[in-house]
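**Q** got a predicted structure plus its sequence, pasted below:
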Amino acid sequence: MLLRAATPEDALGVARVHVRAWQTGYRELLPHEYLANLHPEERAQRYDFANDDPRRPKTIVAIDDDAVRGFATIAPAHDSDTTDDGELCALYVDPDRWGQGIGIALISAARNRLIELDYHYARLWLLVGNARAARFYRADGWAPDGIVRTETIWGVSVDELRYRRSL
């Protein structure tokens, strides 16, 4: 498996992983009709992997068998109560590859990149009820900090719990 920065050519592969992970991981948390209508081709158009602005999200991809098998996206945290935290904006692995260490490799690479960017703390937002992801993040040293928000993601309103950890 190769971990590297995403390029514009990775957009469709990242979108395929993103959509499949949502359709599998959130099937008990989001409406079926909504998940069934997610399309990688549409999602791929939203990514901007060519932007070099350090204030913009950066994505790391996991490549295996010449295909994107997972990705992690980091950025400066955008919460109003933060001044210098980094954020893990997304971490998704193709459901066919769950349990094979890809998520662990990606979260480690994301943490290392946040440290390189001189962040001392990181945060992420987790969909309330996502027990699998909560176990994964807790095992990696993340903990809820008590902040909850309602967010609209891809047009669906969801409740999210913020997690934080030191780097």
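**A** Noted; the coordinates are in hand.
**Q** from now on I want contacts and neighbour counts done on CA atoms only, so please keep to that.
**A** OK.
**Q** can you map out the strands along this structure?
**A** Applying DSSP state E to the chain gives strands spanning 2-5, 58-64, 67-76, 86-93, 121-127, 143-153, 156-166.
**Q** contacts for the first one?
**A** By that I understand strand 2-5. Outside strand 2-5, the residues that touch it by CA atoms under 8 Å, 6 or more residues apart in numbering are Lys58, Thr59, Ile60, Val61, Ala62, Ile63, Asp64, Leu106, Ala109.
**Q** among the residues you listed, name the buried ones.
**A** Burial by neighbour count, judged by 16 or more other CA atoms under 10 Å, picks out Lys58, Thr59, Ile60, Val61, Ala62, Ile63, Leu106, Ala109 from the contacts of strand 2-5.
**Q** pasting the second one now:
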Amino acid sequence: MSPLVVREAGVDDADEVARVHVRSWQAAYRGLIDQSVLDGLSIAERATGWRRLITDPLPTTLGLLVAERDDRILGWTSFGSGRDPDGLADAEVYGIYADPDAWSTGAGHALLDAAEQRMADAGHARAYLWVLDGNVRADTFYARHGWIEDGAIKIEERPGFTLCEHRRVKLLAP
């Protein structure tokens, strides 16, 4: 087995990023989001969105990284300047997902470490991320990596479902 490589994503990675995104949601959010919503997720639709975001990133975006082994993308993370309206002007991990077959392989750890370093290198002293309520696996992962709940909650209405999330924060190494 070759080593795990973390690298910047390119437009040619959009299909694999979308595959990981959909498979991860379907596994991690089972029982937390209506099953019909999870079953209706489309890799092709997500890939179109990822191609657009890779080609024309948000002005706040600092990076979209993938973890890859043996030419297979195992996970990804996107991150940048904070987008929350509550005045928290820190960095934000927009998303971090690993293919369920890659859970507990070190891919998520490598991605989170790389994102934290990139955010710190960009001058951010702190970062935050949002975790879907009830996602014990993610909460355990983030707690192991020093991310602490700060009591903030967010309710986001999406077509056909509602996301209830809580925020975790972390001081970044200089």
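**A** Everything's here; your move. Model, not experiment: these values are computed from the prediction.
**Q** quick TM-score on the pair, please.
**A** TM-score of the superposed chains, computed with TM-score structural alignment, normalised by the length of structure 1, equals 0.94; 167 aligned residues with a CA RMSD of 1.5 Å.
**Q** of the buried ones among the contacts of strand 2-5 of structure 1, closest to Ala90 of structure 1?
**A** Using CA to CA, Thr59 comes nearest to Ala90 of structure 1 of these, at 8.7 Å.
**Q** and for the nearest residue to that closest one once chain neighbours are set aside, the neighbour number?
**A** In this structure, Thr59 of structure 1 finds its nearest non-sequential neighbour in Thr73, 4.2 Å apart by CA to CA, 6 or more residues apart in numbering. By the other CA atoms under 10 Å criterion, the neighbourhood of Thr73 of structure 1 contains 20 residues.
**Q** Thr73 of structure 1 touches Tyr92, doesn't it?
**A** No. The pair Thr73 of structure 1 and Tyr92 fails to qualify as a contact (CA atoms under 8 Å) at a distance of 9.2 Å.
**Q** among the contacts of strand 2-5 of structure 1, which two are most distant?
**A** Using CA to CA, the two most remote members of the contacts of strand 2-5 of structure 1 are Lys58 and Asp64, lying 19.8 Å apart.
**Q** now tabulate the contacts of strand 2-5 of structure 1 in a markdown table and tack on distance to Thr24 of structure 1.
**A** What follows is the contacts of strand 2-5 of structure 1, written out as a markdown table (distance: CA to CA, whole Å):
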| residue | distance to Thr24 of structure 1 |
| --- | --- |
| Lys58 | 24 |
| Thr59 | 21 |
| Ile60 | 21 |
| Val61 | 20 |
| Ala62 | 19 |
| Ile63 | 20 |
| Asp64 | 20 |
| Leu106 | 19 |
| Ala109 | 24 |
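**Q** which one of the residues you listed sits closest to Glu9 of structure 1?
**A** Nearest member of those to Glu9 of structure 1, counting by CA to CA, is Val61, at 11.5 Å.
**Q** which residue in structure 2 lines up with the closest one?
**A** With TM-score structural alignment as the criterion, Val61 of structure 1 lines up with Val66 in structure 2.
**Q** and the closest residue to that match other than its chain neighbours, how many neighbours does it have?
**A** The shortest distance from Val66 of structure 2 to any residue that is not its chain neighbour, by CA to CA, 6+ apart, is 4.2 Å, and that residue is Trp76. Burial of Trp76 of structure 2, expressed as a neighbour count using other CA under 10 Å, amounts to 29.
**Q** and the gap between Trp76 of structure 2 and Trp50 of structure 2?
**A** The spacing between Trp76 of structure 2 and Trp50 of structure 2, counted by CA to CA, to the nearest Å, is 12 Å.
**Q** quick check: neighbours shared by those two?
**A** Listed contacts common to Trp76 of structure 2 and Trp50 are Val17; contacts here mean CA under 8 Å, 6+ apart.
**Q** quick one, what contacts the most centrally placed residue in structure 1?
**A** For structure 1, the residue nearest the mean C-alpha position is Ala90 (1.1 Å; CA atoms, centre = their mean). Applying CA under 8 Å, 6+ apart to Ala90 of structure 1 gives the contacts Phe71, Ala72, Thr73, Ile74.
**Q** who's in contact with the last one?
**A** Read that as Ile74 of structure 1. Pro57, Lys58, Thr59, Gly86, Glu87, Leu88, Cys89, Ala90, Ala110, Leu114.
**Q** what's the closest of those residues to Tyr34 of structure 1?
**A** Tyr34 of structure 1 has its nearest neighbour among these in Ala90, at 19.4 Å by CA to CA.
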